[in-house]
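Visitor: My questions are about this predicted structure, shown below with the sequence.
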Amino acid sequence: MTAAPSTLADVLIADGPAPEYAEKLALYGQFVGAWTMEAVIHTDDSQRHEARGEIRFGWVLDGRAVQDVWSLPGFFHGTTLRIYDPDQDAWHIRWNDPVKQYYTHQIGRADGKDIVQHGKLEDGTAIRWRFTEITPDSFHWIGDHSRDGGASWQIQADVRAKRIKT
């Protein structure tokens, strides 16, 4: 008889992807590890801010999801839970930032070599978050929004990430 797991980490963290969906889970699984980021944040009042931070991605929930923590001091500190849905061949993505009280739900899919996530805020603003220029050791992440239904997009965050650990 084995002892029951004693901590949240014991039941949350997984060693790798669930085998039955390993190929599909690689879309976000490729980011598992530790990253540094250099970010440019654009505020609604047209101010531009530069900052450095860290990102950690890991397997969770028996390897059926990828969770990450993004920390950019002075701007955001939150976590994303990315869960693959085989019926939709898409990912349900929930971003939670308890510091800024900013929460989103998006659907993510591969788009050629990129990953694109679409969602809407409570006020109807469309959001689009994109992973581009993806390599094993770097990626470019762009977060933008549209108040006109996607006819035009305004960049809110432009992040360049570099891997520091797998």
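Guide: Structure's in. What do you need?
Visitor: only C-alpha atoms for contact and neighbour calcs from this point on.
Guide: Will do.
Visitor: State the distance from Ile107 to Pro19.
Guide: As for Ile107, its distance to Pro19 is 22 Å (criterion: CA to CA, to the nearest Å).
Visitor: which residues in the protein form helices?
Guide: 8-12, 22-29 (DSSP state H).
Visitor: from the middle of its chain, how far away would the shortest one be?
Guide: What that stands for is helix 8-12. Computed by CA atoms, centre = their mean, to the nearest Å, the separation of helix 8-12 from the middle of its chain amounts to 20 Å.
Visitor: this is the other structure I want to compare:
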Amino acid sequence: MHHRVTFLALSFALLGPGRSGAQQAPAPQGPPPEASQFDFLLGEWSVDVTSKSHGTPPRYHGVWRAAKTLNGLGMVDEYGVSDDAGRIVYAGTTLRVFDTKTATWTMRYVDELGGATGRWSELVGVKQGSEMHVEQRGQSPDGRTTILKIRYYNIQPDHFSWSADRSSDGGATWVPEYLRLEATRGVSTPSSK
């Protein structure tokens, strides 16, 4: 009996005053204000792309769609572009999550190029002034590690600009504005129908 009383007293002491034996989930909190840094992407955008990529047209058009997920801490966006004949040039999906511990955006991106899927990239993003800056690391179709330094800028309610400098040699040399994109909110293009 003495052991049972000691055990109960110890149990209550460990649980502390006012607690029950079951752990309660933390009270839900809304996302921090920084989790809205990519909110300008929400909705549907018509995009015009200029490319220096070999094997793709120098200009193409498409649609970029984004929606919130993960109780406001994340975003999923899909991007697809076609040439003037309506053939898909490139498509991809990004999961963006705001990391509350590091105050950065952690992202995973997968693309489809010419019918091949599964090329995953890791991305990290931060807000710098009025711009969003992202570094993307992944594999090119020929197996080389590539780095893109991406800027989202000229951000307005109905427009934003996007550019990416590219390195295929670990950052030793760069192709400036390897890709450049102009996005206009909600304008229908032939590839979005």
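Guide: Ah, there it is. Source: prediction; values computed, not measured.
Visitor: re the thing from before, reformat the helices of structure 1 as CSV; add distance to Arg56 of structure 1 and mean neighbour count.
Guide: Putting the helices of structure 1 into CSV (distance: least, CA to CA, whole Å; neighbours: other CA atoms under 10 Å) gives the following:
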stretch, distance to Arg56 of structure 1, mean neighbour count
helix 8-12, 15, 11
helix 22-29, 12, 18
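Visitor: In CSV: these, plus distance to Thr43 of structure 1.
Guide: Shown next, in CSV, are those (distance: least, CA to CA, whole Å):
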stretch, distance to Thr43 of structure 1
helix 8-12, 35
helix 22-29, 28
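Visitor: among the ones you listed, which is nearest Ile127 of structure 1?
Guide: helix 22-29 (19.0 Å; CA to CA).
Visitor: which one of Ile107 and Pro19 of structure 1 has more residues nearby?
Guide: Ile107 (20 against 10; other CA atoms under 10 Å).
Visitor: Quick one: map that one onto structure 2.
Guide: Superposed on structure 2 with TM-score structural alignment, Ile107 of structure 1 falls opposite Val124.
Visitor: Was I right to think its match contacts Ile147?
Guide: No. Using CA atoms under 8 Å, Val124 of structure 2 makes no contact with Ile147, being 11.6 Å away.
Visitor: Give me the distance between the equivalent of Gly78 of structure 1 over in structure 2 and Gln29 of structure 2.
Guide: In structure 2, the residue matched to Gly78 of structure 1 (TM-score structural alignment) is Gly92. Note on Gly92 of structure 2: its distance to Gln29 of structure 2, by CA to CA, is 31 Å.
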